[in-house]
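K.L.:
Have a look at this fold, sequence not included:
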């Protein structure tokens, strides 16, 4: 999404200015073209030569300096810009942007820029929380600028607080996600997509539970693939250790019952539902309220069936395209074909989890996609991100046939 994009990076005067050098590299790594503007304050921390070497372009510093005699520099930059990123944004520059002050190159060029603008504030926590800063922030949002919230952590002043410059990779991810969401040419643009991920946890007592080996990686890969195709993705996940891609809403659940409730609340407005989670078939019939003590040499556990979420969604679906998963260790296609018919779904992804290249806790997968009245379509071993892309492509094709 950032390939070939013209990104104007505005660096203002705070200690975090040195991190903007890494941000230039991250944008270039995504094959974007970058030009840098430095305020006078920023130059006190990082010399223009640093950004010139990294960006391979002259750095804009002086409102009255013209790099080409036939161009007005700040207007030329504004017209060149596909995306403007202010990072770090000081309270001072934010105040200028909120009030329309144009007294240096950065504020003047930004005032002339019609392209999307992203603001990544970085400052002391007390400056960040000051009512004046928050008023300016509200104005910037109202004016359509995208705010990338600062992180909370150890500040330059030696104490904890909100105001840390976000990690450059986070800024790049936020920019990319926003551009994807705005791209009306993408096949899933604006569509609500629900994705489930991970293995459910069924409580035995306050310290123990029944679960399975699902890592959630396939579900997260599918959520990312759907986002990259323009969808508004809600990820209903039982795992918390995986990073959530920018632009995706995550809802953390634990049990099959909690996952069912989260799905049913959102099912009516969904265009596509991808049930990649490994939902437990059974749960303890009577979970203990206290830790079960080791008082006998044997222990009998009574289980009761969990609701069949996929089958319930299959009965409820109207306009939704419903995708289920079949994780098996034997008779893969036979079991998956039966599931396709019984659950009334539009697609089943059959997954032999006993394979050394596929299944739980692996970065790669190998699946077979089944659809009604079609021959099974195998997807060869590949990283789960690629498998996810292929599954979504097949789903989109099925809806357009």
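P.N.:
Right, received. Where do you want to start? Only a predicted model underlies this, so the values are computations on that prediction, with no experimental measurement involved.

K.L.:
switch to C-alpha atoms for all contacts and neighbour counts from now on
P.N.:
OK.

K.L.:
Which strands and helices lie in contact with the helix ranked longest in the chain?
P.N.:
For the chain, the longest helix by residue count, based on DSSP state H, is helix 384-400. Where contact means 3 or more Cα pairs under 8 Å, 6 or more residues apart in numbering; DSSP states H and E, helix 384-400 is packed against helix 217-228, strand 364-370.

K.L.:
another one to put next to it:
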């Protein structure tokens, strides 16, 4: 049996040296009395793992683990008023910066490397999700007349299905407008739905050497320049592969170059999916499969909303909401890293549920991850007492 709890072993996997450097750079512990940034991080991770519904649940939950808090790197359980105050006042930029640091380490496990596509370029999936809020309580989250919301514009790395970039805006920001600030790698490919069919945005991506696969709108006006022959062994769901240019003067001024248009039959939804791309060398089937992989970003949004604490919030200020969202992203990064390190084939929902049930159980984390349904009992010590007679 391990001498420290499961939660303590999970926390020990975090790079505290880098965290302390970020704290120093952002001066988040300036004038701090007791409840430092590390204690704040641990408290919010406990909120996510335990799915605490209030600051009282966080405070009482950590207080119930008296004797084990030193292993978490904190001296005592914080009070609910302290948690509430720091959620409002300690900048969420600290946790945002720490997420991207962890992404560069925990998020690069060899198991995360995609093997589905033969193309060597980096694949990113772009989409957004809306998190509804009550406007009368979260009055800063403008969305509709009687409804508040924030929107997460997420660039998901296909390797590991983890966010490589997140832009959180108010609910009124359109999907394409929230994508302008997203940094992209030259030579990478971005896959997105029709809400990102913004030719000015696509022209910016193209000028940076970024490929895109976008579902175009039904009212797209274009001129067909050439229809590519489909290979003899082509998949029957590929209906057309052609080279086009935009017809409308307004659209053509925004994107003057040629585009490739691929029409695909979707058997499940019984409809035609029409895609545009600036990649002219890949097979039409590769273009089709790339767009099909976009569903992974929907699965990611489902996971963070269902298995983590992100649909309701323990604070009402903008900073408190942002803090909870970024610590939720840190939590799912940790969960996926644990899943990748285990031999047992975990489903993410089962993993977080089992951790939640065993949060303060003293058991070896790696052994438990590999064989969760086996009883882990250390052998009794070997007696060294001599023979009396």
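P.N.:
Everything's here; your move. Just so you know, these numbers come straight off a predicted model, no measurement behind them.

K.L.:
Report the TM-score for the pair.
P.N.:
The TM-score (TM-score structural alignment, normalised by the length of the second structure) is 0.30; 191 aligned residues with a Cα RMSD of 6.8 Å.

K.L.:
Point out the most buried one among the helices and strands packed on helix 384-400 of the first structure.
P.N.:
Mean neighbour count (mean count of other Cα atoms under 10 Å) peaks for helix 217-228 among these, with a mean of 26.

K.L.:
show me what contacts residue 261 of the second structure?
P.N.:
240, 241, 242, 243, 244, 274, 275, 276, 277 (Cα atoms under 8 Å, 6 or more residues apart in numbering).

K.L.:
possible to save the helices and strands packed on helix 384-400 of the first structure as JSON lines with distance to residue 106 of the first structure?
P.N.:
Formatted as JSON lines, those follow (distance: least, Cα to Cα, whole Å):
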{"stretch": "helix 217-228", "distance to residue 106 of the first structure": "32"}
{"stretch": "strand 364-370", "distance to residue 106 of the first structure": "46"}
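
K.L.:
quick one, which of the ones you listed is nearest to residue 252 of the first structure?
P.N.:
Closest approach to residue 252 of the first structure among those is made by helix 217-228 (12.7 Å; Cα to Cα).

K.L.:
That closest one: what's the following helix or strand?
P.N.:
strand 232-237 (DSSP states H and E).

K.L.:
That next one vs helix 217-228, what angle?
P.N.:
Here the directions of strand 232-237 of the first structure and helix 217-228 differ by 170 degrees (axes from the mean of the first three to the mean of the last three Cα atoms, to 10 degrees).

K.L.:
quick revisit: show me the one of the helices and strands packed on helix 384-400 of the first structure that comes nearest residue 181 of the first structure.
P.N.:
Using Cα to Cα, the nearest of these to residue 181 of the first structure is helix 217-228, at 7.8 Å.

K.L.:
helices or strands up against the closest one?
P.N.:
Going by 3+ Cα pairs under 8 Å, 6+ apart, helix 217-228 of the first structure lies up against helix 168-182, strand 192-197, strand 232-237, helix 384-400.

K.L.:
6 Å instead?
P.N.:
helix 384-400 (3 or more Cα pairs under 6 Å, 6 or more residues apart in numbering; DSSP states H and E).

K.L.:
contact partners of the helix it packs on?
P.N.:
218, 221, 222, 225, 363, 364, 365 (Cα atoms under 6 Å, 6 or more residues apart in numbering).

K.L.:
Minimum distance to residue 75 of the first structure: which of the helices and strands packed on helix 384-400 of the first structure has it?
P.N.:
Across those, closest to residue 75 of the first structure is helix 217-228 (Cα to Cα), at 32.2 Å.

K.L.:
and that closest one with strand 192-197, angle?
P.N.:
Using the same axes, to 10 degrees, helix 217-228 of the first structure lies at 160 degrees relative to strand 192-197.

K.L.:
could you pull out the helices for the stretch 201-350 of the second structure?
P.N.:
Shown for the stretch 201-350 of the second structure, the helices assigned by DSSP state H, counting those that start in this stretch span residues 249-254, 284-292, 295-306, 318-341, 348-357.

K.L.:
Next, the buried residues of the third one.
P.N.:
Neighbour-count burial for helix 295-306 of the second structure, counted by 16 or more other Cα atoms under 10 Å, picks out 296, 297, 300, 301, 304.

K.L.:
If we only consider those, which is nearest to residue 155 of the second structure?
P.N.:
residue 297 (8.6 Å).

K.L.:
Reformat the contacts of helix 384-400 of the first structure as a markdown table; add distance to residue 21 of the first structure.
P.N.:
Output for the contacts of helix 384-400 of the first structure, formatted as a markdown table (distance: Cα to Cα, whole Å):
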| residue | distance to residue 21 of the first structure |
| --- | --- |
| 218 | 34 |
| 221 | 30 |
| 222 | 32 |
| 225 | 29 |
| 363 | 32 |
| 364 | 34 |
| 365 | 37 |
